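**Q** got a predicted model here, sequence first, then my questions.
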Amino acid sequence: MQASNSSSEDQKFLVRRLLISDKSKGFIELLRQLTVCDSVSDNDFEDRFHEISSLGDYHVICVIEDESSGKIIATGSVFIENKFLRNCGKVGHIEDVVVDTNARGMQLGKKVIAFLTDHARSMGCYKVILDCSLENGAFYEKCGFKQKEIQMVKYFV
């Protein structure tokens, strides 16, 4: 009985690419649960959406929409970096992964990571990398990632 419930949950929470209409479904508010995200005007959202969309499969933002509420409850992105290393290989960079606080524990983060990782693999990437807090390390390990080296950052603002 649980398998059918899981199957219906899988169909209820599908991962798809970001749509321009997702701004009105709480996309920006969801990003605020991750980090600082100021208000974004409709025009600015549309401009950035088209800029990212113009990169095609080299920058993908995915979302999960709760069909019952019409709200975006999970998101993440991956962009593909072309390298000279590894025979002019490619690396996927996963960023901005967040699941709404009210939807955690439903395996949505794993679905987002699987979608982004599969996309990077399909683009021919030899690896996919991400930065995360120490508190989230165990989650990413469950998704098949392992800690390697350290992250450094220098903010300009």
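**A** Good, I have the coordinates.
**Q** rest of the way, CA atoms for contacts and neighbours
**A** Will do.
**Q** what segments of this structure are helices?
**A** Ranges of helices within the chain are 2-12, 27-31, 42-53, 85-88, 108-122, 137-142, based on DSSP state H.
**Q** among those helices, which is nearest Ser77?
**A** Ranking those by their distance to Ser77 (criterion: CA to CA) puts helix 108-122 first, at 6.8 Å.
**Q** now for that closest one, which elements pack on it?
**A** Applying 3 or more CA pairs under 8 Å, 6 or more residues apart in numbering; DSSP states H and E, one finds that helix 108-122 contacts strand 15-17, strand 59-66, strand 71-82, strand 90-99, strand 125-130.
**Q** in TSV: the ones you listed, plus distance to Arg48 and mean neighbour count.
**A** Written out in TSV, the entries for the helices and strands packed on helix 108-122 read as follows (distance: least, CA to CA, whole Å; neighbours: other CA atoms under 10 Å):
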stretch	distance to Arg48	mean neighbour count
strand 15-17	15	17
strand 59-66	12	22
strand 71-82	14	22
strand 90-99	15	22
strand 125-130	22	16
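**Q** one more to weigh against that first structure:
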Amino acid sequence: MALFSDSLISPEVAKQIKEGYTIRPLHGGDYEKGFLDTLGSLTSVGPVSKQQFTERFNYIKARNDTYFTIVVEDLKSGKIIGAGSIIVERKFVGHIEDIVTAESARGLNLGLDCAEKNVPFYNKCGFVQKEVEMAWYIPENETIKAKL
């Protein structure tokens, strides 16, 4: 089950994905395909059970006009190697967030948000640094439900 319709991903964007990979909406079964492991390459995810993942997926899917998480899947391994989210706020802006590439897939030109050491690479590609990113992480010994 997909988070949103595949038709919302531009064919032009899909064509830019290298052969052997596909870009698509997050699926309910992506827990088993390593989605959270890939997300863990960006930030501390903490312990999330399959049930918690499914509950959160269903919550997001029920709000399918707000949250759009895409993934890049390695078709050979069946693993999620990249992800990103678009959050559409009901004002005049949206946010692209949580762009991540699994460490095993770095160098395939799939990422945006980066570590400080990668800034020169993105500058070379025409990106400019904007503002400062901040994060708050749920301590690993706490469950997600405790904070929601």
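**A** Structure's in. What do you need? Fair warning: this is a prediction, and the values are worked out from it, not measured in the lab.
**Q** re the thing from before, okay if I get the helices and strands packed on helix 108-122 of structure 1 as TSV plus distance to Asn5 of structure 1?
**A** TSV is the format used below for these (distance: least, CA to CA, whole Å):
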stretch	distance to Asn5 of structure 1
strand 15-17	18
strand 59-66	16
strand 71-82	19
strand 90-99	21
strand 125-130	31
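**Q** quick check: the gap between the residue opposite Ile64 of structure 1 in structure 2 once aligned and Pro25 of structure 2.
**A** Taking TM-score structural alignment, the alignment pairs Ile64 of structure 1 with Val72 from structure 2. Counting by CA to CA, to the nearest Å, the separation of Val72 of structure 2 from Pro25 of structure 2 is 9 Å.
**Q** could you do Ile60 of structure 2 as well?
**A** Between Ile60 of structure 2 and Pro25 of structure 2 the distance, using CA to CA, works out to 12 Å.
**Q** which ones are touching the most centrally placed residue in structure 1?
**A** With distances taken as CA atoms, centre = their mean, the residue of structure 1 nearest its centroid is Gly76 (1.0 Å). For Gly76 of structure 1, the contacting residues are 61-63, 94-98, 112-113, 116, taking CA atoms under 8 Å, 6 or more residues apart in numbering as the criterion.
**Q** 6 Å - rerun?
**A** 61-62, 96-97 (CA atoms under 6 Å, 6 or more residues apart in numbering).
**Q** switch the residues you listed over to TSV; also include distance to Met106 of structure 1.
**A** Formatted as TSV, the entries for the contacts of Gly76 of structure 1 read as follows, by distance: CA to CA, whole Å:
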residue	distance to Met106 of structure 1
Ile61	20
Cys62	17
Asp96	18
Val97	15
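**Q** so which of these hold up in structure 2?
**A** Shared with structure 2 under both residues aligned by TM-score structural alignment, their matches' CA atoms under 6 Å, the contacts from the contacts of Gly76 of structure 1 are 61-62, 96-97.
**Q** out of those, flag the one nearest to Val153 of structure 1.
**A** For these, the minimum distance to Val153 of structure 1 (CA to CA) is 15.7 Å, reached by Asp96.
**Q** list the buried residues for stretch 52-68 of structure 2?
**A** Along stretch 52-68 of structure 2, the positions that meet the burial threshold by neighbour count (16 or more other CA atoms under 10 Å) are 53-54, 57, 60-61, 67-68.
**Q** looking at the kept ones among the contacts of Gly76 of structure 1, which is nearest Ile28 of structure 1?
**A** Within the set of the kept ones among the contacts of Gly76 of structure 1, Asp96 lies nearest Ile28 of structure 1; the separation is 11.5 Å, counting by CA to CA.
**Q** His95 of structure 2 maps to what in structure 1?
**A** Alignment note: His95 of structure 2 maps to His93 in structure 1; criterion TM-score structural alignment.
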